[in-house]
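Student: Below are the sequence and a predicted model for it; my questions follow.
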Amino acid sequence: MSTAVVLAEGEWRARELAHAERMRAWTVPHQERRARGEKHPVLDFLFTYYSYRPGHLERWQPGPGVVLAGPAGRRFLDRAGYAESAHGVALDPGAFTGRRARTAEFVLRLLSATASRSPRLSCFGLHEWAMVYREPADSVRHAQVPLRLGSADTDAVVESMDIRCGHFDAFRFFTGPARPRNTLAPTRESQVELEQPGCLHANMDLFKWAYKLDPFVPAELVGDCFELAADIRELDMRASPYDLSGYGYSPVRVETAEGRADYARAQAAFTRRAEPLRARLIEVCRTLLDGRFAPLE
């Protein structure tokens, strides 16, 4: 067992405030848009596809092996998964149940397999094009946003290029006619075998795996994964067939050789940025599964 780190009240409260302020740059505008009934084709995804509520995203948590000293720490006892010790309040190892352990085992297996592979940078974001291929204009996912090239020319781009999507949660949104055009046929069962570190969606999903282990992942790591997902989402949609100029986004024209080169460079940069976050999540999973965070005393 490792020795717990005891944080003085002033230290952990400063971290708590800094995390909340950092996340409110995203959560407050989202909540204001929602109050107005306003949809955003790029940013809503971070709070709708991903199911971590804005209030939870703002909420700070210390992660395993950390004791919160001082009387203010007792308010954490109102949350599930915390207990009191001789030196303050900490995560309760007993709250790391069999169900949570199975989640951590899957996340560890998936992220370790992904990290072991070389990145592939040749998908060019065509998954978003495959999601509208031969689809009536009023039936596409973001029907309030026009297609940049129109339906016929969008379909022509799909037909002129190889689609190499290996991410199941992108592939499952392909239209019926687009599915046979994919060089892979990813399934939920083949997810561990197929995910690779160049995939934008695999890197966005680091946020999902971080919050799936709530409250056993430090809030700062959850926040880092969220910000990565937000930045990747912007590229994902700039490279899509949608005309997002009305929202202030310039297109990455992957239908051209220059646009594909721009996309691959950005994809490589996100791959490098995701690598240490994936490694930190792997270490959290190992810590939890090895029982290396200190017991309450």
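Tutor: Noted; the coordinates are in hand. Numbering: from 1, shown residues only.
Student: contacts and neighbour counts: CA atoms only from here.
Tutor: Will do.
Student: Residue 6 should be in a strand, yeah?
Tutor: Yes - assigned with DSSP: H, G, I helix; E, B strand; the rest coil, residue 6 falls within a strand.
Student: Count the residues that sit near it.
Tutor: 16 (other Cα atoms under 10 Å).
Student: thought it was touching residue 66?
Tutor: Yes - counting by Cα atoms under 8 Å, residue 66 is a contact partner of residue 6 at 5.9 Å.
Student: Could you list the buried residues of the host helix or strand of residue 152?
Tutor: Residue 152 belongs to helix 150-160 when assigned by DSSP states H and E. Buried residues in helix 150-160, counting neighbours by 16 or more other Cα atoms under 10 Å, are found at 151, 154, 155, 157, 158.
Student: Use this one as the comparison:
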Amino acid sequence: MSQTGILSEPEWRAREDAHVHRVRAWTEPHRKRRSRGEKHPVLDFLFTYYSFPPARLERWQPGPEVVLAGPGARRFLDRPGYRETADGVVLDISAVPDRLARTARYTLSLLEAVDGRRARVDCFGLHEWAMVYRTTPDQVRHTQVPLRLGHARTDAVVESLDVRCSHFDAFRFFTPEARPLNRFAPTRETQPDLDQPGCLHVGMDLYKHAYKLDPFVPSELLGDCFVLAADIRELDMRASPYDLASYGYSPVPIETAEGRAAYARAQAEFARRAAPLRRRLIDLCRVLLQPADTPR
């Protein structure tokens, strides 16, 4: 991996500080909202659907094959997976737990399958619309914000467009009435066959795949995946049926041809951004799955 080597104490402390400063742009406002009992229909998702605690997201990890030099590095020995060497402190990938190895193996197979596919950008974010299809106002997921078009016109948009959601973790939240309208019937078992690089949820899920490899995922990679997820989430909700103007989000009106074209362009750009992160995660999984006796 590109980060192999020895980091002096000033070097690793600078990287640690940079990571903490970066992610606190999201973690600190989240903590303040939570202390006030406030819900945020866009940003809460990053800490609720994705269940990695903010404190863990802020905690810097160097990743495998990186030696932390200097006396300050000994505090890492209080964390699981670290050991001391003659050069400093390092994560011991020869002792990767079986549970994490199984996660890495599954993640590797899924990401390799997705990486080999062409991005499809023709779903237009209708999954969020299908989640409120034929609901009443008290049944929608975000009851604190109204629907831009109202319930009847929202239902009409779903019925007028081709619903093409291939991602199980979006499809499973469809209303029962919306499920038969979808071109696909994804399941957890078919996820490796259906996930594709253009899907917004597949891009956001790179963050989930990254944090499930903690503590062995380098925090710079984890942070890159988190920022991508945050940016994708914004588009996801701007293209949703919800009126989020009071939160400062302008709509991407996918009920119009212009809105669908804008969504597809943004979707393609996110697929481009996600590709190198996916490959970095693939490389990390391969490192973690090396036999303990393989020279590194």
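Tutor: Happy to help now that I have it. Owing to the predicted nature of the structure, the values given are computational and were not obtained by experimental measurement.
Student: picking up where we left off before, would you mind putting the buried residues of helix 150-160 of structure 1 into a markdown table with distance to residue 20 of structure 1 alongside?
Tutor: Output for the buried residues of helix 150-160 of structure 1, formatted as a markdown table (distance: Cα to Cα, whole Å):
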| residue | distance to residue 20 of structure 1 |
| --- | --- |
| 151 | 42 |
| 154 | 41 |
| 155 | 43 |
| 157 | 43 |
| 158 | 42 |
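Student: Which residues are in contact with the nearest residue to residue 21 of structure 1 once chain neighbours are set aside?
Tutor: Closest residue to residue 21 of structure 1 in three dimensions, ignoring its sequence neighbours and counting by Cα to Cα, 6 or more residues apart in numbering: residue 58, at 7.7 Å. Contacts for residue 58 of structure 1 (Cα atoms under 8 Å, 6 or more residues apart in numbering) come out as 19, 20, 21, 23, 24, 27.
Student: And the buried ones among those, selectable in ChimeraX?
Tutor: Selection of buried members from the contacts of residue 58 of structure 1 for ChimeraX, criterion 16+ other Cα under 10 Å:
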select :19,20,23,24,27
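Student: can you put the contacts of residue 58 of structure 1 in JSON lines and add distance to residue 273 of structure 1?
Tutor: Shown next, in JSON lines, are these (distance: Cα to Cα, whole Å):
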{"residue": "19", "distance to residue 273 of structure 1": "20"}
{"residue": "20", "distance to residue 273 of structure 1": "22"}
{"residue": "21", "distance to residue 273 of structure 1": "22"}
{"residue": "23", "distance to residue 273 of structure 1": "19"}
{"residue": "24", "distance to residue 273 of structure 1": "22"}
{"residue": "27", "distance to residue 273 of structure 1": "23"}
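Student: Show me what whichever strand or helix holds residue 231 of structure 1 is packed against.
Tutor: Using DSSP H and E, residue 231 of structure 1 maps to helix 219-238. Helix 219-238 of structure 1 sits against helix 9-36, helix 200-204, helix 206-212, helix 257-289, with contacts defined as 3 or more Cα pairs under 8 Å, 6 or more residues apart in numbering; DSSP states H and E.
Student: So for that helix, what gets flagged as buried?
Tutor: 219-230, 232-233, 235-238.
Student: SS state for residue 135 of structure 2?
Tutor: coil.
Student: Residue 241 of structure 2 touches residue 145, doesn't it?
Tutor: No - if you go by Cα under 8 Å, residue 241 of structure 2 and residue 145 don't touch, sitting 10.1 Å apart.
Student: More neighbours: these two, which one.
Tutor: For the pair residue 241 of structure 2 and residue 145, the greater number of neighbours falls to residue 241 (29 against 17), based on other Cα under 10 Å.
Student: contacting residues around residue 285 of structure 2?
Tutor: So residue 285 of structure 2 contacts 104, 105, 107, 108 (Cα under 8 Å, 6+ apart).
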